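1. Sequence isn't available, so here's the structure alone:
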């Protein structure tokens, strides 16, 4: 599982002109782009949620858990692009929808279980993601 975490002052996901998920924190929040591979499982999704929730990338080395920062979770299979050969990425490392969708949902639910205010995108949809990256701070988490 990979999560590209971005510290944001706002973020929103739009599908077909309709906002399906948005965060507008009073301070900072996180946008979590989530990629799933074939050997991921619910336990890994739980551990990744805990790691993101405790990650100290907000102001004054605080974590989302320290300040109750909201998190926008968006599925992102392209995090598993293989660009080693040629000019066209291969997607064979990304898990198929039947595996990935429940694990992205499990990740978001695990964050909620930890106390996070979580919004989500729409799995498998063509989404437009708007964000104001704060810093900029972007960190790749892998498990």
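-> Received the coordinates, thanks. Nothing here was measured: the structure is a model prediction, and the numbers come from that model.
2. From here on, just use CA atoms for contacts and neighbour counts.
-> Will do.
3. Now do the buried residues in the helix or strand harbouring residue 135.
-> Using DSSP states H and E, residue 135 falls within strand 128-142. For strand 128-142, the buried set under the neighbour-count rule, 16 or more other CA atoms under 10 Å, comprises 129, 131, 133, 134, 138, 141.
4. Then stretch 99-119?
-> 99-101, 103-112, 116-119.
5. which residue sits farthest out from the middle of the protein?
-> Most distant residue from the mean C-alpha position of the chain: residue 86, 27.9 Å away (CA atoms, centre = their mean).
6. another one to put next to it:
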């Protein structure tokens, strides 16, 4: 599984013009699922996201994770993260998981995040979402689980 983490001052997601999720300070996390992922990948990725140090300590160094910063996570399913972009001008989606599997693993990822003491809000799997984000820094990391 893949997560694109963006430290956010605030972030929200809407579907059909209606806001469905919103966070203030925290991490906006776009999550992609590959065809080779399983429950262990989802659990490992959630653990990494919760522990990843994106926030500054008193010395100004990125040594604080989202939980210790008092932040939240906005998790948004995004199948395009798992696309093959190695050649040409159009992505290939062969490496992505089938929707039913990806949805299940996204749910496992969210459930695991919920056990880690950071408030979690989510986008809607399979929906056409509009995401608003104020990236803080900007700070953006791409990680795998």
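-> Received, thanks. Bear in mind the structure is a predicted one, so any value in this text is a computation, not a measurement.
7. What value does the TM-score take for this pair?
-> Overlay of the two chains. TM-score (TM-score structural alignment, normalised by the length of structure 1): 0.94; 140 aligned residues with a CA RMSD of 1.0 Å.
8. and for the strand holding residue 135 of structure 1, what span of structure 2 is it aligned with?
-> Mapped onto structure 2 using TM-score structural alignment, strand 128-142 of structure 1 spans residues 130-144.
9. hang on, the earlier thing: what residue in structure 2 is paired with the residue farthest from the centre of structure 1?
-> The equivalent of residue 86 of structure 1 in structure 2 is residue 88 (alignment by TM-score structural alignment).
10. could you pull out the helices for structure 2?
-> 39-51, 99-114 (DSSP state H).
11. Which part of structure 1 matches the shortest one?
-> Put plainly, it is helix 39-51 of structure 2. The alignment of helix 39-51 of structure 2 onto structure 1 (TM-score structural alignment) spans residues 42-54.
12. if I look at the residue most central in space within structure 2, how far off is residue 102 of structure 2?
-> With distances taken as CA atoms, centre = their mean, the residue of structure 2 nearest its centroid is residue 29 (2.2 Å). To residue 102 of structure 2, residue 29 of structure 2 is 15 Å away according to CA to CA, to the nearest Å.
13. Residue 34 of structure 2 too?
-> Distance of residue 34 of structure 2 to residue 102 of structure 2, given as CA to CA: 8 Å.
14. With residue 41 of structure 2 instead?
-> Taken as CA to CA, the span from residue 41 of structure 2 to residue 102 of structure 2 is 12 Å.
15. for residue 92 of structure 2, same thing?
-> 17 Å.
16. Could you do residue 23 of structure 2 as well?
-> As for residue 23 of structure 2, its distance to residue 102 of structure 2 is 24 Å (criterion: CA to CA).
17. ok, now which ones touch the residue mapped onto residue 121 of structure 2 from structure 1?
-> Matched to structure 1 by TM-score structural alignment, residue 121 of structure 2 sits across from residue 119. Listed by CA atoms under 8 Å, 6 or more residues apart in numbering, the contact partners of residue 119 of structure 1 are 21, 22, 23, 70, 71, 72, 73.
18. Pretty sure residue 65 is one of the things residue 72 of structure 2 touches, is it not?
-> No: applying CA atoms under 8 Å, one finds residue 72 of structure 2 not in contact with residue 65, separated by 10.4 Å.
19. Excluding covalently adjacent residues, which one is nearest to the aligned residue in structure 2 for residue 63 of structure 1?
-> In structure 2, residue 63 of structure 1 lines up with residue 65, judged by TM-score structural alignment. The shortest distance from residue 65 of structure 2 to any residue other than its chain neighbours is 4.2 Å, reached at residue 53 (CA to CA, 6 or more residues apart in numbering).
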